[in-house]
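J.: Fold the following, please.
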Amino acid sequence: MNSQITKTTFCILAGLGLILGLTVHIISLLGIYIGDSIPFVWMLHLGIFVVWVPAVLLLKDNPELQQLNASKNKNPLKFYGILFKNAPKPVMVISLFFFAYAMINFFLFMQSGGGGVPSIIDGKYVINNHGNIIKELTEAEFFKMKANEIRGFSGHWIAFYSLSMGILWPKAQVNNSSNKVA
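T.: Presented below is the predicted three-dimensional model:
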């Protein structure tokens, strides 16, 4: 199979994952928990690996990255230029924005967890930390915390899907129609 077609396929899958992850993230920011009504939402977590592994493998043998790693000048702009060599500038900017956003989102998610995870124990909604009940919750608080849990994960989903999409962006086709013989 043509490697350009394969790269394009994985780029499209990454773009689809990005759109779905962003949709889930926005819904969870609204405090809506969709994990029970749409259980396949957690497949987005596995989908990261479907696109991230090819992106990493593509970069593994990249001679430009190897040369940059060997040099003493570790210029981040050059690094990102190599990562997103084929991607349009807006894709690079969006990917880097989502990467930074994921770090901030994760920090906020960790701060809002209350020291544990929302669970149902003995029919009660609680915050649980390794079997220790920290706090009892109302049903509304429980589902808000479950939405927050998905928000924590989906922030990473959008970062990894967007980075994968930018790395896997297919090389622009050069139109050589002027060189054709009639």
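
J.: When you work out contacts or count neighbours from here on, use the C-alpha atoms and nothing else.
T.: Noted.

J.: How about residues contacting stretch 65-76?
T.: Stretch 65-76 has contacts (CA atoms under 8 Å, 6 or more residues apart in numbering) with 59, 79, 82.

J.: Stretch 96-111 now?
T.: Contacts of stretch 96-111 (CA under 8 Å, 6+ apart): 148, 149, 151, 152, 155, 156, 158, 159, 160, 162, 163.

J.: circling back: which members of the contacts of stretch 65-76 are classed as buried?
T.: When those are checked for burial by 16 or more other CA atoms under 10 Å, the buried set is 59, 82.

J.: now the other sequence, so there's something to compare against:
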Amino acid sequence: MNGLMASIAAIGLALSLVVHGASLFGVDVMSLVPYVWALHVGVFIVFAPAVIFARKRFGARPALADLRQAFPGWVQVLAAVFFAYALINFYASFVSMDGAPAIKAGQYVLENHGRIVRALSSAEYTSLRAQVIRGFSGHWMFFYFVGFAYFAFCGNGEPLNGSVRNKAM
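T.: Model (predicted):
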């Protein structure tokens, strides 16, 4: 099962990287691949079980030393990079937006909570849709990576060193 979950997470990570890369070049992935949002659902398929099993293995509040012992150094570095990138990317993608791109009455518009902020050109609409998917795909990369790392390196679920440090969940 660990191999299957690690494989699903690796595929999700690879697809998230492709989607993110395309969005960086201004590609409206949502129009080209309508089911791209399945990656959003897929995150929960690998991340939630990783968290549940990690709590069993490491306890509710694992010591940093235990986590460092369980994962190779490159995994720790990559997890930190993905985490930092997800935060910076999310901020860069959404803070400057005054709304979400939409089509209303056949016209491209920027909409904020049902209120039309302004009309958009076709190019602006495409760019903003790419910006939206870029904001989400940055998070997808992090969560898929964490799922992959857990199931690839310590997914057996056995408590670390035969005991769980913080048994309370």
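
J.: which one of the contacts of stretch 96-111 of structure 1 sits closest to residue 12 of structure 1?
T.: Using CA to CA, residue 162 comes nearest to residue 12 of structure 1 of those, at 10.8 Å.

J.: For the closest one, give me its contacts.
T.: Residue 162 of structure 1 neighbours (CA under 8 Å, 6+ apart): 14, 15, 18, 91, 94, 95, 98.

J.: Where is the longest helix in structure 2?
T.: helix 122-153 (DSSP state H).

J.: how about that one: buried residues?
T.: Buried residues in helix 122-153 of structure 2, defined by neighbour count with 16+ other CA under 10 Å: 124-152.

J.: With structure 1 overlaid, report how far that helix is off on average.
T.: By mean CA distance after the TM-score superposition for structure 1, the fitted helix 122-153 of structure 2 averages 0.7 Å away from its aligned residues in structure 1.

J.: I'd like the contacts of stretch 96-111 of structure 1 laid out as JSON lines, including distance to residue 67 of structure 1.
T.: Shown next, in JSON lines, are the contacts of stretch 96-111 of structure 1 (distance: CA to CA, whole Å):
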{"residue": "148", "distance to residue 67 of structure 1": "42"}
{"residue": "149", "distance to residue 67 of structure 1": "40"}
{"residue": "151", "distance to residue 67 of structure 1": "38"}
{"residue": "152", "distance to residue 67 of structure 1": "36"}
{"residue": "155", "distance to residue 67 of structure 1": "32"}
{"residue": "156", "distance to residue 67 of structure 1": "29"}
{"residue": "158", "distance to residue 67 of structure 1": "29"}
{"residue": "159", "distance to residue 67 of structure 1": "26"}
{"residue": "160", "distance to residue 67 of structure 1": "25"}
{"residue": "162", "distance to residue 67 of structure 1": "25"}
{"residue": "163", "distance to residue 67 of structure 1": "21"}
